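**Q** sequence first, predicted coordinates after that:
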Amino acid sequence: MLIEELDSSGSIVAINGALSVQLNDSMSNTFVTATNGDDYAEITDSVSESRVNQSSISYSVSSCDSASSYCVQTENNMQSVGVEHRGRVSSIVYHTPNGTTYWKPNVPDEFVPVKDMEFETWDDSVNMYNTYADKSGFSIRLSTIKRVKGSVTHRYMLYTRAGKPKFQDFDSSISNSASTPRRSSFKAVCCNARLILKPVPNTMRFKIYDFDDIHTHELIGPNTMEFTKKRRKIGYSERNFIHKLSLNKIGPNIAHNLQCSLKGGSQNVNGTKTDFQNATRDVRLFISDRDAQMIVDTMTSRSVNLPNFSFEYKVVGSEIRYGMIFVPFTGVDHHKKCVTFGVGLIYDETIESYKWLLDKFLKTHKKQPKLVLTDQDAAVNKLEIQWCCLMKTTSRCESSNSLFKVNTSHANTLVQFLLYFGTALDRQQKTQLELDIESSTTTPKMPEKLPLEIHPSKIYTRKIFLEVQKEIYRGMRQCYVTSSSELDGIKKFNIAHTNKRFKVVNNYVVELIPDKYLPARWMRNVLPERVHDISNRYSAEDDEESVIRRNMFELLTECADQLIHKPDCVNSLLVQLKDIKDKVFKEFPSEPPCNSKRSIICELVGQPDTINVTIKPPTGIRNKGSGTKHQVGIVEKLLENCNKNPRLCHKCNKYVIDHDSRNCEKVKDAKEAAAAAAAVLADAVVAKSIADSSVNRCVYAL
């Protein structure tokens, strides 16, 4: 910004040495505009007659090549010294005799609020002031609502950061470390820019009662608008994006980076990395102490509504705990892939816990499995007496555990774990479906084209067929018939392996594998079609609204892809979309309640806002392999506290090191309880000493 010096009469002396204009004191709010590359400049009144009780004044001068704007004003003891430009946003700068600087937005008159201007609804007034704020370079917030006998009399809209800064008293002459202020900052600024509205009696209309457009802070240009509170607000799309990525163990920082890449830069993304992190925090705060109750209600609902689904739980000490042991029941499907058909969360790795879990497994599946593969846990080894089919292995167990480790973390709540678990199962199911499609739509290579290998290629899955084909070729080249005999119509062949010196190729007479040698569990269509139904997928969004929203975005994407490198057509499509937006916002001007942060989190988590909690919140537990923690002694605690700088607790107004304003009451209660316990102990010691002295006197008397 370039501001020229003013002479004592309030005149612009020179603009780049090419202009000299004398202005009268009666001219108020007048400025000079000079355009680069042109030979003219205009002095014109920047405020309409509705804002200042003066007529519009204009002059013409010549020989000006400056690209800046200047103004001279003397009004309410404020002197205009120039116009500050920040991209498309400009503001008139004022100085007061005491050196204070003020900024006044310089926007076209049609966007400026005027006193007594009326609006049909409250939302119309908010939209108008939002439009004015966007063009001026600041953001707004809804503030005080004044009422008299229950009726609204005034409603305020203020600058977002308007407020009273909280300063901490500090005496620099005192060297005590307790008086050293914390290194912190505040955003509040004493700005009186505001819009006050009053309701029109007996109507739904509002009219402007007062309007102040003087700001005590610099206005924001378009390059930094992304950091305003309005642009940092995260809506449904962003929260849904963060939530979906978190189900795949992608954190908020990477989610923000992905949004920046997808939308062409951070300036097009609502919210910063901190806002994305706070969105994840908000989900945890929403779950909070309702975690255990939420998961119990969800699983109980699934057991009622989903076929072949069961759920049971046992409360230990009136609470379900965090840090529990995850026990998946993993089987092998017809593609020889791991598939999970049951899981358990147990409190500890003891015989009683495993026995309870296995009993519930038998209750659900009605029969004991023929073979169970386990890891080498000591408690499980003792169960081999009751479960004689147990075998110890780690390959399948590690494969199953790795599937869930990709999506989950030990820091998850139970509700989050349930969501991640559903995502992992859906991925497992999709892999199985892809292999089914591959087996049914492709034909494997068959070099020999034997009838005996063509038959299994049509009935087995691809993985099993390749193993069968390998055995067929081995039988052709590595085995031979030594002798044969027939008894009661049954042929008997003696087979032997060849050594490396002989090359034998057998000719198979059998063209089809007998049915009794075709196990059903390895066939293609062993699973019913309903297993892969979309309604059985945990993370599938198949409700009507989700389907409509998804189709809407897909149609827009298809149109945009079809018009690549056709800017005129893309611009025409953009105009149509803007018309649709204007129509939607005209019909629904206010933001719906379902777009509130609380409502969005309810939808993402799949839980209601209000819930009856009968199970206490979980607490952490310790199990084998969780490591040991160093026990801090009294001396170490004292040394650690000596190195801490005391902080001022705003609740008790004391400099302390063991608490702050957030937990002052808890520390106070703990100290009172400790003092009460110490008093009881002291009374007990006194009573004991009195009793001992009485006994001593009795002994002495005897």
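**A** Yep, that arrived. Residues are numbered from 1 along each chain as shown.

**Q** can we go C-alpha only for contacts and neighbour counts from here?
**A** Will do.

**Q** what helix or strand is Asn494 located in?
**A** Using DSSP states H and E, Asn494 falls within strand 490-497.

**Q** give the next helix or strand downstream of that strand.
**A** Sequence order places helix 544-562 as the next helix or strand after strand 490-497, per DSSP H and E.

**Q** contacting residues around that next one?
**A** Glu541, Val570 (C-alpha atoms under 8 Å, 6 or more residues apart in numbering).

**Q** could you check how far it is from the centre of its chain?
**A** Between the centre of helix 544-562 and the centre of its chain there are 23 Å (C-alpha atoms, centre = their mean, to the nearest Å).

**Q** what do you get for stretch 75-85?
**A** Here stretch 75-85 shows a centroid-to-chain-centroid distance of 45 Å under the convention C-alpha atoms, centre = their mean.

**Q** ok, now stretch 481-499?
**A** Stretch 481-499 has its C-alpha centroid displaced from the chain centroid by 69 Å (C-alpha atoms, centre = their mean).

**Q** which residues touch it?
**A** Defining contact as C-alpha under 8 Å, 6+ apart, one finds that stretch 481-499 is touched by Gln478, Cys479, Tyr480, Val504.

**Q** what does stretch 595-604 give?
**A** Gly235, Tyr236, Arg239, Asn240, His243, Asp282, Val283, Phe286, Pro593, Cys594, Pro608, Asp609.

**Q** now stretch 444-456
**A** Ser457, Arg462, Phe465, Val468, Gln469, Ile472, Tyr508, Val510, Glu511, Leu512, Ile513.

**Q** another structure for you, compare them:
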Amino acid sequence: MSTHEFEKSSSYDFNHEGHKSFRCSAIEISESSLIEYTKASASFNDSAIEISKSTLIQHTEGDKGKSTIDKEELYHPNVPADLIPKKGETVSTVDEGIEMYRTYGKAAGFGIRLGSTTTYGDYSLRKKHERKSYSKVTGCMAMIGFDRNYKTNTITVYAFEEAHNHPLTEFNEESLCSHNHRLSISDQELIFKASTLNIGATKAHKIRASLKGGYDHLPATKNDFKNFWRDYTNIVGPNDAQCVVDQLIIRRDNYPNFHFEYKLNDEELSAMFWVDETGKENYSKFSDVISMDATYRTNRYNMIFVPFTAINNHEKTINVGAGLISDETIESYSWLLKDFLSAHKKKPTMILTDMDPALTSSISKELQGCTHRLCMWHIMSKMPSKIDPNVVSNSDFKKRINQLVWSMNIEPSEFECQWDMMLDEFDLRENKWLDDMFNKRHKWIPSYFRDIPMCGLMKTTSRSESSNSFFNVFSSATNLLVNFMFKFDTALSKQRHEQKRLDIASRDTSPQLLFAPDPLKIEKHASLVYTREAFLKVQKQIKKAFYQCFQKTSIIVNGFQECTIVYKEVKSGKRPEFKVSFNAHEQTIDCACLHFQFFGILCSHAFRVLIDYNIFEIPQKYILDRWKKNILDVAFQKVNHRWQVCNTNISNLLRDAFSYYEKCIDTVVHDKETLQELVNALQELSVNCGKNVASKPSSNPIKEVVENVIGLHIADDIKIKVPSGIKTKGSGKRNRIKSAAEKAIAKSL
């Protein structure tokens, strides 16, 4: 007889959990009963095997180490009559019977536990096992037995023992009983969603307890939360790289303009790059200057996270692509840059990076024609370790070198002259590091980028590092790749939500003008076309034009009004002069300070001339698209895909269910009578809900639970392995930082 046939023709017995021991006995069919069944199988007819009550009790009372019922110490549950199982009562499925007895047990103050399934030859049975424990069950004989009729396929209660040999759990003790330690779907989702914010299982348990009104209202323990996260890690871990690649391929195949490529090395994931439609749209508008900065500690394999960062029309950093690479080699960076170009179809005007020689070589090879600039902050931060401390601490030297290095208003020839003077004055002519930095001056000194549009927009990778730090808030060196991708999505969602918020604020609000209610017309015009953040910068220049600039001379040369504008510096009292050339007919204006060339916004000297000649609107050619309102469709400013790809309909319905529940609460929270009506309706719904739903197993395999919570299918066939043995440059040892007390103790030993 097959296992399937055996399970259709068998008896099921449920014992209860003793109050003192907090353990449950299992669903059991005794081995002796199985032997009897095996012997009788040849003459078995369509009626089910019946294990008599006396046979069951005899077997249970004979268990080693368990007490028998003491007739003088019996406890009878006080529960509503409609919850008490009755002999002869039928249920549709075994699981329905389990749930019926569990509901009765909860009302009575005890719990049940299902035993493990064991196979003997062609037969399968559920059997009780002894387990190592700090306590033993009380040997209580309270039980229920079910009998399946093979012919009618009905399940009947054939045995029920109501009396217990121990006190039952009080209502306020329920949360302490192990049979109530069950994670709900809300608990599981909270554990996982909290992890996307770098909140661990222990803190998630505290949060859940707080939301539930205290630990007494939270059946699951801290260990239940931790065990779920452990199970999740154990299940996802071996499939990590495969899972990530599979899901990004699904995104590529199902979402418009989603780009994804990956690279393997001996079946191990070694590199990947991805960017979605919104990232592509952002790059198409803001590709004038981008930065890339490699970091690590975002995943347990030490794969290096490389975000590509641009600056949007609100002067905020935005992501225009991301990569993970296994090492910092020319080959890896070249592959990444090639795929970046494959996704975006055009090179940036300028790219900013650190001084990594492998990255520098890759850029010169893959981004020919793109201006490569080194991060000034990285270079200047090395200065204290490269120069005599006495010189570095000299305030005159610090002032001189900062003015020289960071200034955008000096010509290259003037920079070189002042650099030589500084070396001689502070006796630094023999310093090899300064000599090396001077030889690389065309890669990092602003004077050498004066002819590059928007070169002042980004002078350090702090923009990229800020973006990287932003992503690092949501990442950890212990992450699985799956976790990292969830956290990346969370960070990206937050970034794009902020961009949409700023878009709406710029569209729907008006900034305060300098001379309201009778503002300058040119300022009013600026407030209508620029985003709020860009307008504030324009307004600052207009304010300087009005209060700190005046026109000294003006002559006409070849149809151009050549003006000399004097700028009054407030702090120093200096009055530098700037030449401004203006043609009213052609609506062109140029200033020698090159402010517009650097930042894409007219300078105070130009605004002074426009105001003097009654120009009421900024000429269109000086309003760059990258600073305008509504340059991007609001629909693009979202993560139009979530990492979950399976069970999306169920996920959406769950979200809607919680949303409607919260809406109901918000509506009636201030009306006690209506709130009570809602509670009553929910109670009735909880009783009737699911009565017509097909019965499902009372406990799902943990893999299925994990898949449902994270919305990912975890493949059994692993073709792409996780990276192994990766170590980044400068990663060093990852030792825990010791406290002062630990150091003192170690020193004394």
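**A** Nice, I can see it. Just so it is clear, the model here is predicted, and its values are computed rather than measured.

**Q** in strands only, show me the contacts of stretch 481-499 of the first structure.
**A** Cys479, Tyr480 (DSSP state E).

**Q** ok, the contacts of stretch 481-499 of the first structure vs Asp124 of the first structure, which is closest?
**A** Set against Asp124 of the first structure, the nearest of these by C-alpha to C-alpha is Gln478 (86.8 Å).

**Q** quick one: contacts for the aligned residue in the second structure for that closest one?
**A** For Gln478 of the first structure, the aligned residue in the second structure is Gln548 (criterion: TM-score structural alignment). Gln548 of the second structure makes contact with Tyr567, Lys568, Glu569, according to C-alpha under 8 Å, 6+ apart.

**Q** now these in TSV, with neighbour count and distance to Ala201 of the second structure?
**A** Shown next, in TSV, are the contacts of Gln548 of the second structure (neighbours: other C-alpha atoms under 10 Å; distance: C-alpha to C-alpha, whole Å):
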residue	neighbour count	distance to Ala201 of the second structure
Tyr567	21	60
Lys568	18	60
Glu569	13	57
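
**Q** closest one of the residues you listed to Glu161 of the second structure?
**A** Nearest to Glu161 of the second structure among those, with distances taken as C-alpha to C-alpha, is Glu569, at 95.4 Å.

**Q** before we move on, the earlier item: average distance between the strand holding Asn494 of the first structure and the second structure?
**A** Comparing strand 490-497 of the first structure with its match in the second structure after superposition yields a mean distance of 2.4 Å (mean C-alpha distance after the TM-score superposition for the first structure).

**Q** list the buried residues of that strand.
**A** Of the residues in strand 490-497 of the first structure, none count as buried by neighbour count, 16 or more other C-alpha atoms under 10 Å.

**Q** one more: stretch 566-584 of the second structure?
**A** Buried residues in stretch 566-584 of the second structure, counting neighbours by 16+ other C-alpha under 10 Å, are found at Val566, Tyr567, Lys568, Glu577, Phe578, Lys579, Val580, Ser581, Phe582.

**Q** then stretch 261-279 of the first structure?
**A** For stretch 261-279 of the first structure, a neighbour-count test (16+ other C-alpha under 10 Å) marks Ser266, Gln267, Val269, Asn270, Gly271, Thr272, Lys273, Asp275, Phe276, Gln277, Ala279 as buried.

**Q** same deal with stretch 313-330 of the second structure?
**A** Neighbour counts over stretch 313-330 of the second structure (16+ other C-alpha under 10 Å) mark 313-314, 316-330 as buried.

**Q** distance between that stretch and the chain's centre?
**A** 16 Å.

**Q** what range in the first structure matches that stretch?
**A** Taking TM-score structural alignment, stretch 313-330 of the second structure hits residues 334-351 over in the first structure.

**Q** Asp82 of the second structure: which of the contacts of Gln548 of the second structure is nearest?
**A** The nearest member of the contacts of Gln548 of the second structure to Asp82 of the second structure, counting by C-alpha to C-alpha, is Glu569 at 88.9 Å.

**Q** distance of the closest one from Ala545 of the second structure?
**A** 12 Å (C-alpha to C-alpha, to the nearest Å).

**Q** how much does the helix or strand where Ile351 of the second structure lies stray from the first structure?
**A** Take DSSP H and E as the rule and Ile351 of the second structure turns out to sit in strand 350-353. Strand 350-353 of the second structure differs from its equivalent in the first structure by a mean of 1.0 Å after superposition (mean C-alpha distance after the TM-score superposition for the first structure).

**Q** counterpart of that strand in the first structure, which residues?
**A** On the first structure, the counterpart of strand 350-353 of the second structure by TM-score structural alignment is residues 371-374.

**Q** for that stretch, which positions count as buried?
**A** If you call a residue buried by 16+ other C-alpha under 10 Å, then stretch 371-374 of the first structure has these buried ones: Val372, Leu373, Thr374.
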